[in-house]
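J.: Show me how the following folds:
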Amino acid sequence: MDLTLLYRGPLASCDYDCPYCPFAKRRDSREQLRADREALERFAGWAEDSTGDRLSVLFTPWGEALTRSWYRRTLVRLSRLPHVRRVAVQTNLSCRTGWLAEADTATLALWCTYHPGQVPYERFLGRCRELDGLGVRYSVGIVGLPEHLEQARRLRADLPEGVYLWVNAAEGHVYTDAEAARWTELDPLFGYSRHPHRSGGLPCRTGESVVSVDGDGQVRRCHFVPQVLGNLYDGSYRAALRPRACPLAVCDCHIGYVHLESLPLYDVFAGGVLERVPAGF
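T.: Here you go, the predicted model:
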């Protein structure tokens, strides 16, 4: 079967201190990092052995994954498996990029976020140019705060036309139509992020062909619905996979609402759902 997995292990540490993030500058203990590494290695082993499925994997850590060697090794490892269609990770792109030369860039992709004030602009743009040189598929995004607008415009002008720049609506910020229009000039798809989407009772691919997995292997339909469907490692989740409606009133996160069948986003992002790259980019 075709199965998409959103993996989020115990890792919660980050090297940035963005004021809009609750995990800014959080430090995991040595024991927590060891547990995260062991959990990831177990997951990678499961993926390697699951040759009867066609897998797509997106790593969505609370913290920054690519500063940790075990995530870089795992991305390379999974990218080279013939039954893995895509492996991607959300990252602030603060790590060096040379390790990507070992990966299969036909399979691996990056979902990158630029955080003004956390990294010099030229350093971030330089990393993007390194990805271009390595032939790595990626998207770049920014949080749509008013103070980020000029930096976003600069970034759009400096990135290659073939790189999609997405804008996430800032949590708690209400956009006027004039403000939304300015962001839409940079990201034609900003309208999908501007407002939460009604999801209650509507069909969603999560829980059928898309699942969320934590470090213990507990499988849920997505990151936002706490009900456990089973465990990845004993296979008990499989009996629970079926078409189902969303139990929540609204969905306001891209990694959730992109899977709603009531939205056309599987067509919009055809071939790039996990790395947030629209068709044609």
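
J.: switch to C-alpha atoms for all contacts and neighbour counts from now on
T.: Noted.

J.: quick one, strands of this protein?
T.: Along the chain, counting by DSSP state E, strands occupy 2-8, 54-59, 84-91, 108-113, 137-143, 165-168, 197-198, 203-204, 210-214, 218-220, 228-231, 244-245, 250-251.

J.: tell me the angle the third one makes with strand 108-113.
T.: For strand 84-91 against strand 108-113, the angle by axes from the mean of the first three to the mean of the last three CA atoms, to 10 degrees is 20 degrees.

J.: Second input sequence below; structure requested for side-by-side comparison:
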Amino acid sequence: MLTAADGALALLYRGTLSSCNYACDYCPFAKKQDSRAVLARDAREVGRFTEWVAAQDRAISVLFTPWGEALVRRHYRTAMHILATLPNVRQVALQTNLSGPLSWLADMDEASRAKIGLWCTYHPDQTTLARFVERCARLDAVGVRYSVGVVALREHYDAIRALRAALPSHIYLWLNAYDRRGPGYYAADDLAWLDAIDPWFAQSRRPAPSRGKGCLAGEAALSVDGDGTLTRCHFVPEVLGNLYQHELADLLQERSCPRFKCDCYIGYAQRKDLPFQRVFGEGVLARILPMARSAR
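T.: Purely as a prediction, here's the structure:
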């Protein structure tokens, strides 16, 4: 069986949480508030998932991909801390706006902290550059690996320039194409500049056709929701089984992509015909380039 870049089964977890403390106007979850009951349910689900991973004897990597902001919630920080201590866990990654507490990272031992990867998004209209860069510097200080990215809105161009200048040269700055763009949204000169910052930006704005292409999703990676429902990835709704009820060996198999296109890194990073598993290697879940390959 073909495995992911680090040889571990990748589990992409998206639970019940959908609340966010930011109010980006392009995001449907901006400033959404979950009730106490929903947060309590999410905490139980995350705890159950953590216990399941701890009971396994196979190598596992985890990427938390919440709809909302998870690091402001204690139960996600606790789960990441516990998972990183487990001998069978290779990586623990999470998507975040980096606004939550960071002191818990310094409290971890070095070996566990080395497993953490943060996929950090900078939102120029929600926080200052100085605050965001200071928080990145805190990650550098404790040795936590991370990537940083921005939605490439035209009104963010100055912020992208300033962010690239402020970040250490080894930090990969990824750019997501604005998903409501129409023809001509990006001018040719802008594209040349954006592509120079992120050599993979073209895949975000002009996804390579996916249908029929080989993919690790469903073979070496699975998506799991709060109640354990398993799909091959976040973008193919076909249910394969349940994490807590079925043997994964019976579910994992080579599958080709049924979608016309895949325009999200979470999905296309698993494509066998694209270079992301090779280029990102062990940092593939959190979009972290190996230091030698990071470019300014």
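
J.: CSV please, covering the strands of structure 1 and showing distance to residue 128 of structure 1 and mean neighbour count.
T.: As requested, the strands of structure 1 are exported to CSV (distance: least, CA to CA, whole Å; neighbours: other CA atoms under 10 Å):
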stretch, distance to residue 128 of structure 1, mean neighbour count
strand 2-8, 24, 20
strand 54-59, 19, 22
strand 84-91, 12, 24
strand 108-113, 9, 24
strand 137-143, 9, 22
strand 165-168, 12, 24
strand 197-198, 31, 17
strand 203-204, 33, 20
strand 210-214, 28, 22
strand 218-220, 33, 24
strand 228-231, 37, 18
strand 244-245, 38, 16
strand 250-251, 30, 17
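
J.: would JSON lines of those strands with distance to residue 120 of structure 1 be doable?
T.: Listed next are those as JSON lines, based on distance: least, CA to CA, whole Å:
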{"stretch": "strand 2-8", "distance to residue 120 of structure 1": "28"}
{"stretch": "strand 54-59", "distance to residue 120 of structure 1": "25"}
{"stretch": "strand 84-91", "distance to residue 120 of structure 1": "16"}
{"stretch": "strand 108-113", "distance to residue 120 of structure 1": "13"}
{"stretch": "strand 137-143", "distance to residue 120 of structure 1": "14"}
{"stretch": "strand 165-168", "distance to residue 120 of structure 1": "18"}
{"stretch": "strand 197-198", "distance to residue 120 of structure 1": "34"}
{"stretch": "strand 203-204", "distance to residue 120 of structure 1": "39"}
{"stretch": "strand 210-214", "distance to residue 120 of structure 1": "33"}
{"stretch": "strand 218-220", "distance to residue 120 of structure 1": "38"}
{"stretch": "strand 228-231", "distance to residue 120 of structure 1": "41"}
{"stretch": "strand 244-245", "distance to residue 120 of structure 1": "44"}
{"stretch": "strand 250-251", "distance to residue 120 of structure 1": "33"}
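
J.: closest one to residue 277 of structure 1 among those strands?
T.: strand 137-143 (5.9 Å; CA to CA).

J.: quick check: the closest one aligns to which part of structure 2?
T.: With TM-score structural alignment applied, strand 137-143 of structure 1 matches the range 145-151 in structure 2.

J.: how far apart are the matching stretch and its match in structure 1?
T.: Compared with structure 1 after the fit, stretch 145-151 of structure 2 shows a mean deviation of 0.4 Å (mean CA distance after the TM-score superposition for structure 1).

J.: ok, now which ones touch the most centrally placed residue in structure 1?
T.: The residue lying closest to the centre of structure 1 (CA atoms, centre = their mean) is residue 90, at 4.2 Å. Neighbouring residues of residue 90 of structure 1 by CA atoms under 8 Å, 6 or more residues apart in numbering: 58, 59, 60, 61, 65, 110, 111, 112, 113.

J.: Now do the closest residue to it other than its chain neighbours against residue 139 of structure 1, distance only.
T.: In space, residue 90 of structure 1 comes closest to residue 111 once its chain neighbours are excluded; the distance is 4.7 Å by CA to CA, 6 or more residues apart in numbering. Plainly put, residue 111 of structure 1 is 5 Å away from residue 139 of structure 1 if you go by CA to CA, to the nearest Å.
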